[in-house]
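Student: Predicted coordinates and the sequence they were generated for:
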Amino acid sequence: MSRTVPLSAGLPADPSSPSSARSLSARDVKTLGLSALGGTLEFYDFVIYVFFAAVLGKLFFPVDMPDWLRQLQTFGIFAAGYLSRPLGGIVIAHFGDILGRKRMFTLSIFLMAVPTLVIGLLPTYASIGVAAPLLLLAMRVLQGAAIGGEMPGAWVFVAEHVPAKRYGLGVGTLTAGITGGILLGSLVAMAVNRSYSPADVSDFAWRIPFILGGVFGLVSVYLRRFLHETPVFQELAKRRNVARELPLKTILREHRGACVLVGLLTWVLSAAIVVVVLITPNYLQKVHGIAPALALEANAVATLTLTLGCILMGWASDRFGTRPVMLVGFGGLLVTSYLFYTGLPGTPASLIGSYGLVGLFVGSIALVPIVGVRAFPPAVRFSGLSFAYNMSYAIFGGLTPIIITLWLQKDALAPAHYVAALAALGFLLGLVPMSGRGYLPRKAVPAR
């Protein structure tokens, strides 16, 4: 007689429930490891562009173009990756709820690896003229579509595999792997720039990170062949309970509250990542005159503590419950962001120490998928999370750099105010019952 897997399997509201008794098996560890590795490589492929934006701007646009316009168009192509996330996420998630998590999980990394490899092989403006930036734009659009499906797909895939009592740790570890892609990109960029002269970087060395990312991405596609479909989707298919109508239609009709919750939490996530991790290194150099090497070193430390923080927050969510960890995590982010930005420029030691501390609390972003995955029922879980997450990230991830840039004209502490305000929002969202309870199709269990 076959074992019946509850539709809420792996997504407990109460870690003391009987379904939470199983511990991590060797198969769970393999699933988590391959998923995290793939997430690291895919996010590396997505962000490596920003580390070589200045070089790409000179190579893919006319040499006589004003520098400000060249940079604007270069970052415009980077932003195109964000704008294409919702469409890619919706399409990939739609088929993930119909055909299975594993197929779309593998497809998303393939769609990221190939464009990354192509970017590394593209001819420049000097060779093919205006076709060069157009091809670069097309590759970024494909990358954005891929990342839009990868992150929600990875969270759902792992959440539906790991045992209930390790749900937070599993999702947190996967999120750590994804954010580790930023650290990997930073380290590779530093290695390339230290190993080659500026002339060599512009000549050929800029291609190395993209080619490596593409090749390793294709290896990850092969490795994902050894993953298994999630027990939750297998049970849905067995009961013929997979989504029959367009999943997005069901989400907008029946799960608007969950969409709002996940969308607002994603705003908090985008503020922490975009401001603290991506914008701050340039802010340290431009506003406080900190040497580029020191700024990048401090940023690498903060990214490392962010990665560790994701694991810590996931573990704590299993141990103490999601709600109290949200209150502590986002409350800590509010306090440490002010400590960091008001203490600048400080000494090298204080800069690295305070940046590392705020990075640790940025790890609270792992709570976003922990809440978000279980906010939707299994039949439309992939589509619901993908729609809410990607729509919010496309809006707020794109607007945040503009908001901070304009705000800095008035106040040098604009990054601190913005991050603290969104951390306060995250704190308040921790009080929402759905944040601690999740989706319970039959009998509600009090939120912890």
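Tutor: Sure, I can see it. Numbers count the residues shown, from 1 in each chain.
Student: rest of the way, CA atoms for contacts and neighbours
Tutor: Fine.
Student: how about V242, secondary structure?
Tutor: Classification of V242 using DSSP: H, G, I helix; E, B strand; the rest coil returns coil.
Student: From V162, how far off is it?
Tutor: For V242, the distance to V162 equals 21 Å [C-alpha to C-alpha, to the nearest Å].
Student: Pasting the second one now:
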Amino acid sequence: MNQADLSAAPAPFVADAPPRFHARRQLMAAMIGNVLEYYDFIVYAFLAATLARNFFHAGELRGLLASFAAFGVGFLARPVGGALIGRIADTQGRRVALLVTIFGMALGTVGIGLLPTYDSIGVAAPIMLVALRLIQGLAAGGEWGSATSFIIESAPAEKRGLYGGLGQASIAASSLVSSIVVGLVSASFTTAQMDAWAWRLPFLIGGLLLPIGIYMRRNIDETPAFTQVQVQVQGEAAKPAPLSRGAAIAMMGKAFGFTIIWTVSYYVMLSYMPTFLTKYAGLTTTQALMSNSGALFVLVLATPGFGWLSDRIGRKPLLLGCCVGFALLSYPLFRLILGGVSFGAILGVQIFFNLFIAAFSGAGPAALCEIFPTHSRTTLLSIGYSLSTAIFGGFAPFLSTWLIGVTGSPISPSLYVMAAAVISGVVIFFFRETAHERLR
């Protein structure tokens, strides 16, 4: 069966979502786990400059590039984690996969918090840092696809966009929590204290929260969609038809292209932005983190609303509108930030950018899940999404720093965002609208 057959022919329907109270309980458990998992993964980006001084003995630019490269290495492991843990989710269940990811992420995070620095053990320090980022990357690669599949499959059919938006808002909330924690720590200690030991605190806090995540994920039920597929697989009839290799590759390709602007905008506008604002916009570290936190707060609040809207008007109008907005407005808004404007103006620009990210994040999870059949959803979704995130998102801070170094122009990261918007816009243009269809 080819991709055209899959798009045109009706596919087997899966079970309806569970009762609303049960669905909300499932959603809450997944969201709390998301916050804890992605706090652990993202906090590294907010401490990149401090980690550069502790683990990479080089000039300022080279040290920062090395630190961001280690940040990106975590993303290289995500496709592998997506394939391995996604397979667990599609064969053993979403619940089992979600427990695997939270243990892996905690191991990497606590390890970084306890890691000796370059001054203590020399070159072994950055090698161990990279190894721990790889462990985090494996966990993160399985987390997004497993958690997103779990949330969408647990949602009422008419609220998949809303539930997907709430799940994505919890990931944004993890960035907000990371930004707030690092901001409070940096404001509470001197630069010398931060470099000496206080940088460890945000990582260790992530480890202390592990029992909460484990408890929440041990007490969730499997999704009705996965349960029904397992009944079919173990029965004598109505087994789900396996995908051909070509159909699977085509589906993963759609997810890959779809994700480019999503991951580039997120990691340029959020993870990299505090560093950018301190180096080129004249803000202090605390001011940059405060601005980032304010914009993230808006992102957390707005994302579920856009998810709800996608249930009414469809996914494509929001997704395409975001691509057009990033393509047309990134350059002038970056120029505004670099024009010596006030803190309030910079905060306004960040909020404006985050509203576009919120619109994409609201419609995106449901739109991606609706591409795939349940029996292979998590594996294929995780691989396509994680490959795109690894290539275009994980190295977005590194590429932004490199572009500025090569061109000599701080505005050059905006060109990266614009190019990503054009590519994803073309891919999404050819998507079929699936907002009002049942999951396959």
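Tutor: Arrived safely, thanks for sending. Worth saying up front: this structure is predicted, and the values here are computed from it rather than measured.
Student: Please identify which of V242 and V162 of structure 1 sits among more neighbours.
Tutor: V162 (29 against 21; other C-alpha atoms under 10 Å).
Student: residue contacts, the aligned residue in structure 2 for the more buried one?
Tutor: V162 of structure 1 maps onto A155 of structure 2 when the alignment is built from TM-score structural alignment. A155 of structure 2 is in contact with 17-18, 20, 23, 27, 163, counting by C-alpha atoms under 8 Å, 6 or more residues apart in numbering.
Student: In those, which residue is surrounded by the most others?
Tutor: Y163 (29 neighbours).
Student: what about that one, which helix or strand?
Tutor: helix 160-188 (DSSP states H and E).
Student: how far does the helix or strand just after that helix sit from the chain's center?
Tutor: Under the assignment DSSP H and E, the closest C-terminal helix or strand after helix 160-188 of structure 2 is helix 191-193. Here the centre of helix 191-193 of structure 2 is set off from its chain's centre by 31 Å, with C-alpha atoms, centre = their mean, to the nearest Å.
Student: List the ones among the contacts of A155 of structure 2 that fall in helices.
Tutor: Per DSSP state H, helices hold the following members of the contacts of A155 of structure 2: 20, 23, 27, 163.
Student: The contacts of A155 of structure 2 into a markdown table, with extra columns for distance to F256 of structure 2?
Tutor: What follows is those, written out as a markdown table (distance: C-alpha to C-alpha, whole Å):
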| residue | distance to F256 of structure 2 |
| --- | --- |
| A17 | 27 |
| P18 | 30 |
| R20 | 32 |
| A23 | 29 |
| L27 | 25 |
| Y163 | 22 |
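Student: of those, closest to Y385 of structure 2?
Tutor: Y163 (18.8 Å; C-alpha to C-alpha).
Student: Tell me who's in contact with that closest one.
Tutor: So Y163 of structure 2 contacts 27, 151-152, 155, 304, 307 (C-alpha under 8 Å, 6+ apart).
Student: how close does the nearest residue to A250 of structure 2 once chain neighbours are set aside sit to G246 of structure 2?
Tutor: Spatial nearest neighbour of A250 of structure 2, excluding adjacent residues (C-alpha to C-alpha, 6 or more residues apart in numbering): Q3 at 6.8 Å. As judged by C-alpha to C-alpha, Q3 of structure 2 and G246 of structure 2 stand 7 Å apart.
Student: Give me the more crowded residue out of those two.
Tutor: Taking neighbours as other C-alpha under 10 Å, Q3 of structure 2 and G246 compare with Q3 leading, 15 against 12.
Student: related to what we said a few turns ago, could you list the buried residues of the helix holding Y163 of structure 2?
Tutor: For helix 160-188 of structure 2, burial by neighbour count (16 or more other C-alpha atoms under 10 Å) applies to 160-183, 185-186.
Student: what do you get for stretch 50-69 of structure 2?
Tutor: In stretch 50-69 of structure 2, counting by 16+ other C-alpha under 10 Å, buried: 50-57, 63-69.
Student: Pick out whichever of those residues sits closest to W402 of structure 2.
Tutor: Distance ranking of those against W402 of structure 2, using C-alpha to C-alpha, places L65 first at 7.5 Å.
Student: Next one: that closest one from S400 of structure 2, what distance?
Tutor: 10 Å.
Student: which ones are touching the alignment partner in structure 1 of M251 of structure 2?
Tutor: Aligned by TM-score structural alignment, M251 of structure 2 pairs with A258 of structure 1. Residues near A258 of structure 1 by C-alpha under 8 Å, 6+ apart: 372, 375-376, 434.
Student: same thing but 10 Å
Tutor: Residues counted as contacts of A258 of structure 1 (C-alpha atoms under 10 Å, 6 or more residues apart in numbering) are 251-252, 264, 371-376, 384-385, 388, 434-435, 438-439.
Student: still on that earlier bit, what's the counterpart of the residue nearest to A250 of structure 2 in structure 1?
Tutor: Aligned partner of Q3 of structure 2 by TM-score structural alignment: none.
Student: Now that Q3 of structure 2 has come up, it's in contact with G253, right?
Tutor: No. Q3 of structure 2 lies out of contact with G253 (C-alpha atoms under 10 Å); the separation is 11.4 Å.
Student: which residues are common contacts for those two?
Tutor: In contact with both Q3 of structure 2 and G253: A247, using C-alpha under 10 Å, 6+ apart.
Student: In which helix or strand does D411 of structure 1 reside?
Tutor: D411 of structure 1 belongs to no helix or strand, assigned by DSSP H and E.
Student: wait, it sits on I403?
Tutor: No. Under the criterion of C-alpha under 10 Å, D411 of structure 1 makes no contact with I403, lying 11.8 Å away.
Student: So for those two, which residue has more residues nearby?
Tutor: I403 (14 against 11).
Student: Enumerate every residue touching that one.
Tutor: Here I403 of structure 1 is in contact with 396, 414-415, 418 (criterion: C-alpha under 10 Å, 6+ apart).
Student: Counting neighbours, which of those comes out on top?
Tutor: Busiest of the contacts of I403 of structure 1 [other C-alpha under 10 Å] is P415, holding 27 neighbours.
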